[in-house]
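Colleague: give the three-dimensional model of this entry:
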Amino acid sequence: TASGSVAVPGARARVARAGRIYVEGRHDAELVERVWGDDLRIEGVVVEYLEGVDDLPSIVAEFDPAPDARLGVLVDHLVPGSKESRIAAQVTSPDVLVVGHPYIDVWEAVKPASVGIRAWPRVPRGQDWKTGVCEALGWPANTGAAWQHILSRVTSYKDLEPELLGRVEELIDFVTAP
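Modeller: From the prediction side, this is the model:
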């Protein structure tokens, strides 16, 4: 599979588990599906997007995690001192695992060489990161089209940075643990 797992010929998708993996946005969900979709269907894991993590504690409370309904959450820019780290620290349930990667946005977790660039550009603080990336790379200022271009270049886990790979694998293991 795109994640590096051994494909199970003829396997059918498992009925969805009560547990879930939440990601911050649509692009995160599309990237996780692109690489881990086959594995997630076999395991019965549904990925949903949050549209940001600002309300994470109330979203977790509403989900009402339990040992048979674990929740895994993938957070962008989960670094010490960030707004995201302060929000994640408010989630204390043993049935929730919040992990993250150091990137401003999941776009940056795609290896630059996979996209055909030398490096992701530095975008000045205060400027919208995705718009700044498009501008710096000379791409049209259409972040949706830019994302489709980036996503089209991802064919397997080899196109992603290890900091994202490990976190997604960790979430899958957490929500599928017996």
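Colleague: hey, let's count contacts and neighbours off CA atoms from now on
Modeller: Noted.
Colleague: could you look up the SS state of the residue nearest the centre of the chain?
Modeller: Most central in the chain under C-alpha atoms, centre = their mean is residue 28, positioned 4.1 Å from the mean C-alpha point. Applying DSSP: H, G, I helix; E, B strand; the rest coil to residue 28 yields a three-state assignment of helix.
Colleague: this protein: strands as residue ranges?
Modeller: 20-23, 46-49, 71-75, 96-100 (DSSP state E).
Colleague: please identify the deepest-packed of the ones you listed.
Modeller: Each of the strands of the chain was scored by mean neighbour count; the highest is strand 71-75, a mean of 27, by mean count of other C-alpha atoms under 10 Å.
Colleague: follow-up on the earlier one: adding distance to residue 55, write the strands of the chain out as TSV.
Modeller: Converted to TSV, these look like this (distance: least, C-alpha to C-alpha, whole Å):
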stretch	distance to residue 55
strand 20-23	13
strand 46-49	12
strand 71-75	12
strand 96-100	14
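Colleague: now the second one, please; I'll put the structures next to each other:
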Amino acid sequence: MSDRYGTDVLSGDWRVPRGGRAVATEAETGLVVEDVQTGYVGAIVSVEKAGGMQVVHLEDRRGRRRGFPLGPGFLLDGKPVVLTVPTAESHAALAAARAQSARTASGSRAVAHAPAKVAAGSRLFVEGRHDAELVEKIWGDDLRVEGVVVELLEGVDDLSAVIRDFAPSAERRMGVLVDHLVPGTKEDRIVRAAEKLPESRWVKVLGHPYVDVWQSVRPARLDLTAWPIIERGRPWKQSVLAELGWAHDTQADVARGWKQILGTVRSYSDLEPTLLASVEELIDFVTVPQED
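Modeller: Purely as a prediction, here's the structure:
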């Protein structure tokens, strides 16, 4: 027979908070937590003693920092935690674990103490400075080990001329990453024309479908569900910054906006698969010997 009044609300540990009891957690650098009282979310950047108390400093996704008293009142992945001062033992264990399974930002196995090779003849060309900075952040370690230099194209309008000037060969391959490489676009026509050059056998041109490399950063890194849609004719970067509520009037504003976006990228997992596939294939092409 069912109990019309339900279970006894006083049975069990009824004093446990709905979110669970707070768990002691060491305030390790990089841990993202939320201050319950203010709702402020940020990554731990430091813990220091100030005014006779321990203070944890958090940095939010816009690069702003705030300090909070170390201790209770924080959420980690939605669960309550009590932040404590990191111990020497935990630092040593963390360092050992990282050394054991160290990987580069691209996910490759890190080569400890490997000096950068003398620059090889092959090159990886990208359209602009922001593309180059993103490639450097994720694949820089890999490229230095292989001795591959990243060069700027400053647009692809003269791609055929750039290829002829570079004079690619079997020992001097050329990889090119193109923004907004979509069938029927201007970029697509330029690439198709370049592929007809005699030297094109030593050239691989790949791209991504995004208007700008900014869009290759997963929108979730900026707490977005999707990048803003900008109608044709409006300046794309400035318009995106305006939609985000960021300063956007000057070129310096654009530079600062990109710095904030790039700062959210920690590894290859923060980028869209389309960009990852293109860059990885280009790196393979300029570094791995292939049959003629």
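Colleague: would you pull the TM-score for this pair?
Modeller: Overlay of the two chains. TM-score (TM-score structural alignment, normalised by the length of the first structure): 0.98; 178 aligned residues with a C-alpha RMSD of 0.7 Å.
Colleague: re the thing from before, quick one, what contacts the residue mapped onto the residue nearest to the centre of the first structure from the second structure?
Modeller: When the second structure is aligned by TM-score structural alignment, residue 28 of the first structure is paired with residue 131. When contacts are counted by C-alpha atoms under 8 Å, 6 or more residues apart in numbering, residue 131 of the second structure touches residue 213.
Colleague: from residue 270 of the second structure, how far off is residue 131 of the second structure?
Modeller: Distance, residue 131 of the second structure to residue 270 of the second structure, using C-alpha to C-alpha, to the nearest Å: 15 Å.
Colleague: run the chain-centre distance for stretch 91-104 of the second structure.
Modeller: From the chain centre to the centre of stretch 91-104 of the second structure is a distance of 20 Å (C-alpha atoms, centre = their mean, to the nearest Å).
Colleague: tell me the spacing between the counterpart of residue 17 of the first structure in the second structure and residue 111 of the second structure.
Modeller: Residue correspondence to the second structure (TM-score structural alignment): residue 17 of the first structure is matched to residue 120. Distance from residue 120 of the second structure to residue 111 of the second structure, counting by C-alpha to C-alpha: 19 Å.
Colleague: these two: who's more crowded?
Modeller: Per other C-alpha atoms under 10 Å, whichever of residue 120 of the second structure and residue 111 has more neighbours is residue 120, with 16 against 13.
Colleague: does the more buried one touch residue 148 like I think?
Modeller: Yes. Between residue 120 of the second structure and residue 148 there is a contact under C-alpha atoms under 8 Å: 5.7 Å.
Colleague: quick one, helices of the first structure?
Modeller: Assigned by DSSP state H, the helices in the first structure fall at 26-43, 56-63, 83-88, 112-115, 129-137, 143-152, 162-176.
Colleague: so which of the ones you listed comes closest to residue 75 of the first structure?
Modeller: Of all those, it is helix 83-88 that lies closest to residue 75 of the first structure, at 7.3 Å by C-alpha to C-alpha.
Colleague: now do the contacts for residue 129 of the first structure.
Modeller: For residue 129 of the first structure, the contact set (C-alpha under 8 Å, 6+ apart) comprises 104, 105, 123.
Colleague: counterpart of the second one in the second structure?
Modeller: Spelled out, it's residue 105 of the first structure. Checking TM-score structural alignment: residue 105 of the first structure goes with residue 212.
Colleague: so how far is residue 23 of the second structure from its match?
Modeller: Residue 212 of the second structure is 43 Å from residue 23 of the second structure, by C-alpha to C-alpha.
Colleague: and the two? Which one has more around it.
Modeller: Between residue 212 of the second structure and residue 23, counted using other C-alpha under 10 Å, residue 212 has the larger neighbour count: 17 against 14.
Colleague: residue 178 is in contact with the more buried one, correct?
Modeller: No. Using C-alpha under 8 Å, residue 212 of the second structure makes no contact with residue 178, being 9.6 Å away.
Colleague: nearest to residue 100 of the first structure, of the helices of the first structure?
Modeller: That would be helix 162-176 among the helices of the first structure, by C-alpha to C-alpha, at 6.5 Å.
Colleague: now that closest one: buried residues?
Modeller: 164, 165, 167, 168, 170, 171, 172, 174, 175, 176 (16 or more other C-alpha atoms under 10 Å).
Colleague: and residue 38 of the first structure, how many neighbours does it have?
Modeller: Neighbour count of residue 38 of the first structure, defined by other C-alpha under 10 Å: 20.
Colleague: tell me the counterpart of it in the second structure.
Modeller: Match for residue 38 of the first structure (TM-score structural alignment): residue 141.
Colleague: surely that match meets residue 104?
Modeller: Yes. Using C-alpha under 8 Å, residue 141 of the second structure is in contact with residue 104, at 6.6 Å.
Colleague: which neighbours do those two share?
Modeller: residue 110.
Colleague: helix or strand for the nearest residue to residue 67 of the second structure once chain neighbours are set aside, which one?
Modeller: Among residues not flanking residue 67 of the second structure along the chain, residue 57 sits closest, at 4.3 Å (C-alpha to C-alpha, 6 or more residues apart in numbering). Element membership for residue 57 of the second structure (DSSP states H and E) is strand 53-59.
Colleague: what range in the first structure matches the following helix or strand past that strand?
Modeller: Sequence-wise, the next helix or strand downstream of strand 53-59 of the second structure (DSSP H and E) is strand 65-69. Under TM-score structural alignment, strand 65-69 of the second structure corresponds to no residues of the first structure.
Colleague: okay, the angle between strand 65-69 of the second structure and strand 53-59?
Modeller: 150 degrees (axes from the mean of the first three to the mean of the last three C-alpha atoms, to 10 degrees).
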